[in-house]
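> below are the sequence and a predicted model; questions follow.
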Amino acid sequence: MARTPIAAAVAISWVWLWTAPAAGGTVTVEGQAPGPTPFLAVLELAVDDPGALRSVEVVIEPKPGSAARPIGARYTRSYLEARGYLDPQTGSLALPVFGLYAGFDNSVALKATFRGSRASRVTVEVPTPAWDDPSGVYANPTVVQPRAPADRLSYDYVLLKGYVEGLSPVIVDTDGEVRWVGTAGASSQPAILFENGIYVGDGTRLVRMELDGTSRDLADYADLGVVQFHHNFDPGKRGILVQVDTADAIESVILEVDASGDVLETWDMNEIVGSAMQAGGDDPSGFVKEGVDWFHSNAVAYDPSDDTLLVSSRESFVIAIDYDTGTIRWILGDPAKSWYQYPSLRRFALELGSDTLPPIGQHALSVAGRELLLFDNGSNSQNHTPAGESRDYSAARRYRIDPRRGRATETWTYVAEPPIYSPFCSSIYRDRRKDYLLDYSLAGPFLSTDVVGLTRRGAVAFHYSYPILDGCSIAWNAIPIHLEKLVFRDPPPTPAASAARAPRTARPGR
């Protein structure tokens, strides 16, 4: 089902500031209309030679004093026609603009490119109304440390994965300004920017939102036994790794779906871990507990270096499994926890290198330069005995994994000064092997949600703090994204048409 948010009726206003005509190819502004949120608008343009149009570029100029680079997008002619924005006969063009500042007179620069390297440029002022933040939180963070205009970071925008008031997700810039909010009315824990669209879960349905504010349901997994989505959407080998609850399994089933929502692969950690324990001579019933949140998956990362999935079990460990077979490759975790008492699992345990601590209650796995990066919460198991160690602080850690030698060595650690303890949720990601983004979802603990930018050298670039409303709901996870040079070539994917594959199970004796 396609969804098109309806904007409130307001008078159309526009300001034409400047245009540089090009012989045989010009674009002029005839008006503008508001989008479904103050962060969106539609510019009504006239193209005098539509047959020669190749693309249109849009740049949102930053506010004075802003450190964030401008949001920019280039729309190809084929995309504009496929979306129904461009009438190739009349030259009428309804151009979507996203990432506007709310309550501000935005300066928007347009460049239309035509055949023969001709170009027409127009600068438009787009006034927007103030945003009535239904959460009362996102629009007014406490600025612990602002980002200085001279500070250089590899990223400028942050996807806050929250589930408040149907806003999922919220995009802010590194100045702390809200620049986009979800328009599908979903309060979704998982969210991801994938192939120029925002994916969220709504019940058993996978929903894709376009940055222009339109949205549609791509797939409904209820017929596959899915009850709901939970935790994260992560980039996979061929699509998106999604975590689901089913009628038979709590937080222990992973799907990989493509951009249309078609299921490519399925991994059931109940089967994978249970089969390995049986093959190793152990009774899994005391560990793989039916009807209990025994695993609690909260993140999955694909490692292309050895074709493995790295799965975070908050309750026990990080476990690596073969992408194709589901065979366990290795386990990294606290040996004081229950899992280590089983020889069938202990045989996969990585030895810890010197000055290396195991992760405890970790979240937000990713592969950063062939190393494992994660947020080490420091909170022990909730559903196993022994529960393992606990710490009174949280840390970001990178590990070098040597599967051949069976060893994990900690290569980088960040602990805030003074230390911050966030026992649940939270995240750490590295942007393109450069700078980091930390999210202490329950800092204090349970006092605030703190989003912190960190340079590759470990210096704090910015720090914004939000009050907690309902547990981790403001930003249970946050990840850097790039909105500076998006290119829209192909229309959004069509809804899914296929069923799931059979779950992966480990091969006996492996």
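Received, thanks. Numbering: from 1, shown residues only.
> for the rest of this, base every contact and every neighbour count on C-alpha atoms.
Fine.
> and the end-to-end length of stretch 254-274?
16 Å (CA to CA, to the nearest Å).
> try this one side by side with the last:
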Amino acid sequence: MFKKTVLATVVAGLAMASINAHSAGLYGMKPKVGPNAPLGYIVHDPYGNAPLTALVTLNNHKISDVTVTVHADDKDGVPITYDVGDMRLYSEGGVPIFGLYPDFNNTFTVSYSEGGEKKSAEYRFYAPDVDVGINQNQWAKAPTAEVHHVDPEFKDRLYFVNFTTATTKEAKLTHNNVTAQGAFNWDGTPAFLIYDTAGDIRWFMNPHTTHDPSHFEKAGYAMGMNVTAEGNMAWVQGQGWKEMTLMGRMISEHSLPGDFIDASHEGMPIENGNYLLRVAKKDYKRRDGKIVNTIRDHIIEVDARGELVDFWDLNEILDPMRDAALLSLDAGAVCLNIDVDKAGHQATAEDIHEAPYGDIHGVETGRNWVHVNSVDYDPEDDSIILSSRHQSAVFKITRDKKVKWILGAPRGWKGELADKVLTPVDKRGKKLNCDDARCYDTDFDYSWTSHTAYKVDEKGTLTVFDNGDGRYLEQPTFPTDKYSRAVEYKIDEDKMTVQQVWEYGKDELGYEGYSPVTSIVKYQADKDSVMTHFASAGLFGVGGGYGNLKMDETTGKVKSIITEHRYGETKPAVRIDIDSHRLFATGYRAQVIRPSEMMQ
């Protein structure tokens, strides 16, 4: 009996050893959980779109109340700490790790609850270096940040920034279709990055997976990123728009509705769950019978499935023949059209009336007469708010396609539109001394070639980035007299008046902050603050005027200036300068990123 039992045990042991050996063979190269790791294995950049992310898989663990801390790289670095929603764990398939340092062996801690017990685990993980493409006129791998000042309570800030340039390798549309109409020939490798307040890059989007220059639907500049109510990143890109998680998981990719083309500048998620996109219209029949592709003059509303809900044709709503602002522009910097040879020159009336049709600033449908560069939505009266660079004005337009008000200089508006121009007043409501282009003996000024206009629900105001080109509908004697500013207005829609309540940049930065194109100013409710991005400062060489432009560390380097102010103050709580990495690589926009809100 004893011998049988021993024999049975030996046979069973041999069988188990055989099974284990066979299982090891089946396991092959599948990832294994590392030593001293209580959860699962780690996946680098799980979706291929965000190289400074990772995923700690769960290996069948059921955890909750997760907090992640990516530790600082040194004593001057900034740790990133955020909470992860329980459902987000299942959506991502593990614990999402955001904010790894590039080309560095990172340390991060995952704290969580399991089985009623609080647990914590520390991990080490190397992340690759930054790669946002290479250009022939490039001196650094990515834009570099210089931190001037950060108040302690703003140290946890993360700033998203994107840049707009084309690369010689990938911008096939630009190179092969140089005379193409509209924005179709505008294509470039996306440069989406997130910086911390130590000036370190903590996230970037893989431009080689999110952009395809050989595909009509996937080419184009990536612009107008906004954060959705669900905490995802949404932006427009050429002939469509995308939505992606901070971890790089592509939620959706949509083509534009069939009658529309050339999305750029703004992809705004709004309160009803839909999106407002700034686009153009193809094969547009004008009143004179000519067929053209329009330029940056249509707003469409689409739902989350990509279906068209409504559209605004600004050729019918506004006046495409108004030339007051167009005649005052610096011809060297017309947003995407940066032409150094024309810097400091103005277009003539003949230029803007007789220019070829296409993406050229000029009057009449089929030219870049309005150049809308931001869109906002006001649910209180179901209206949209538009910033127009080439009309140097901000508009509010109702659902029934009527102009409610115009914030801008009165010159050149006719008929019913002239009656919609707001009257500037002081804080007591007294009318200011103004002519058709400027106001006197006051700090009030209109916004000129503005680049964003967003309502501030908490304050009942409107913030606008005043780029400042064509100020007072003229060019100054000296280019160095130009300046840009962040400005806040209070509008009384019943009295049709506007009051200026705050500004920054005119006296504080002057020509150093002058940004002829792009930029943004936006209120931040979480810290009761205002974030401003002077995105193209130094485009023509700060302090040097025009003329001697070349690729070097001074005149060729565009500087983005990010500031954040406590509400109502003019001394910045944050100032970070970001120097471009390529010749004339202009910053486009910045946003404050809050990972705890985006990981729920």
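That came through fine. All figures in this text were calculated on a predicted structure; none of them were measured in a lab.
> next, count neighbours for residue 469 of the first structure.
Neighbours of residue 469 of the first structure under the rule other CA atoms under 10 Å: 15.
> okay, it and residue 188 of the first structure: tell me how far apart.
Distance check for residue 469 of the first structure against residue 188 of the first structure: by CA to CA, it reads 15 Å.
> do the same with residue 288 of the first structure
Going from residue 288 of the first structure to residue 188 of the first structure by CA to CA gives 28 Å.
> again, but for residue 309 of the first structure
From residue 309 of the first structure across to residue 188 of the first structure, the span is 24 Å (CA to CA).
> same question, residue 481 of the first structure
For residue 481 of the first structure, the distance to residue 188 of the first structure equals 18 Å [CA to CA].
> look at those two and report which has more neighbours.
Taking neighbours as other CA under 10 Å, residue 481 of the first structure and residue 188 compare with residue 188 leading, 26 against 17.
> distance of the corresponding residue of the second structure for that one relative to residue 583 of the second structure?
Taking TM-score structural alignment, the alignment pairs residue 188 of the first structure with residue 222 from the second structure. Going from residue 222 of the second structure to residue 583 of the second structure by CA to CA gives 19 Å.
> for residue 250 of the second structure, same thing?
Applying CA to CA, the value for residue 250 of the second structure to residue 583 of the second structure is 31 Å.
> neighbour count winner among these two?
More neighbours surround residue 583 than the other of residue 250 of the second structure and residue 583, with 22 against 18 (other CA under 10 Å).
> coming back round to it: the match of residue 188 of the first structure contacts residue 238, doesn't it?
Yes - with contact defined as CA atoms under 8 Å, residue 222 of the second structure counts as touching residue 238 (7.4 Å).
> joint contacts of those two?
Here residue 222 of the second structure and residue 238 have residue 264 as joint contacts, going by CA atoms under 8 Å, 6 or more residues apart in numbering.
> looking at this, residue 22 of the second structure is in a helix?
Yes - the assignment for residue 22 of the second structure is a helix, going by DSSP: H, G, I helix; E, B strand; the rest coil.
> ok, how many other residues are close to it?
11.
> what do you get for the one 10 residues further on?
Taking other CA under 10 Å as the neighbour definition, residue 32 of the second structure ends up with a count of 10.
> and residue 142 of the first structure, by the same measure?
Using other CA under 10 Å, residue 142 of the first structure is surrounded by 16 other residues.
> and what of residue 10 of the first structure?
8.
> secondary structure class of it, three-state.
coil.
> ok, now how distant is it from residue 93 of the first structure?
To residue 93 of the first structure, residue 10 of the first structure is 20 Å away according to CA to CA.
> got it, and residue 386 of the first structure?
In this view, residue 386 of the first structure and residue 93 of the first structure are 64 Å apart by CA to CA.
> the two: which has the busier surroundings?
Taking other CA under 10 Å, residue 386 of the first structure and residue 93 do not tie; residue 93 has more neighbours (24 against 15).
> which elements pack onto the helix or strand harbouring the more buried one?
In this assignment (DSSP states H and E), residue 93 of the first structure forms part of strand 92-98. Applying 3 or more CA pairs under 8 Å, 6 or more residues apart in numbering; DSSP states H and E, one finds that strand 92-98 of the first structure makes contact with strand 40-47.
> mean distance between the strand it packs on and the second structure after superposition?
Once fitted to the second structure, strand 40-47 of the first structure is off its aligned match by 2.7 Å on average (mean CA distance after the TM-score superposition for the first structure).
> so what does that strand touch, helix or strand wise?
strand 27-34, strand 92-98.
> end-to-end on stretch 412-423 of the first structure?
Using CA to CA, the end-to-end distance of stretch 412-423 of the first structure comes out at 20 Å.
> list the buried ones in that stretch?
When burial is assessed from 16 or more other CA atoms under 10 Å, stretch 412-423 of the first structure yields the following buried residues: 413, 420-423.
> show me where the stretch 1-150 of the first structure has helices.
Along the stretch 1-150 of the first structure, the stretches classed as helices by DSSP state H, counting those that start in this stretch are 77-82.
> what's the answer for the first structure, then?
Along the first structure, counting by DSSP state H, helices occupy 77-82, 269-279, 343-346, 443-446.
> what is the first one packed up against?
Think helix 77-82 of the first structure. By 3+ CA pairs under 8 Å, 6+ apart, helix 77-82 of the first structure packs against strand 53-60.
> what's the angle between the strand it packs on and strand 40-47?
Per axes from the mean of the first three to the mean of the last three CA atoms, to 10 degrees, the angle that strand 53-60 of the first structure makes with strand 40-47 is 140 degrees.
> elements contacting strand 53-60 of the first structure?
By 3+ CA pairs under 8 Å, 6+ apart, strand 53-60 of the first structure packs against strand 71-76, helix 77-82, strand 105-114.
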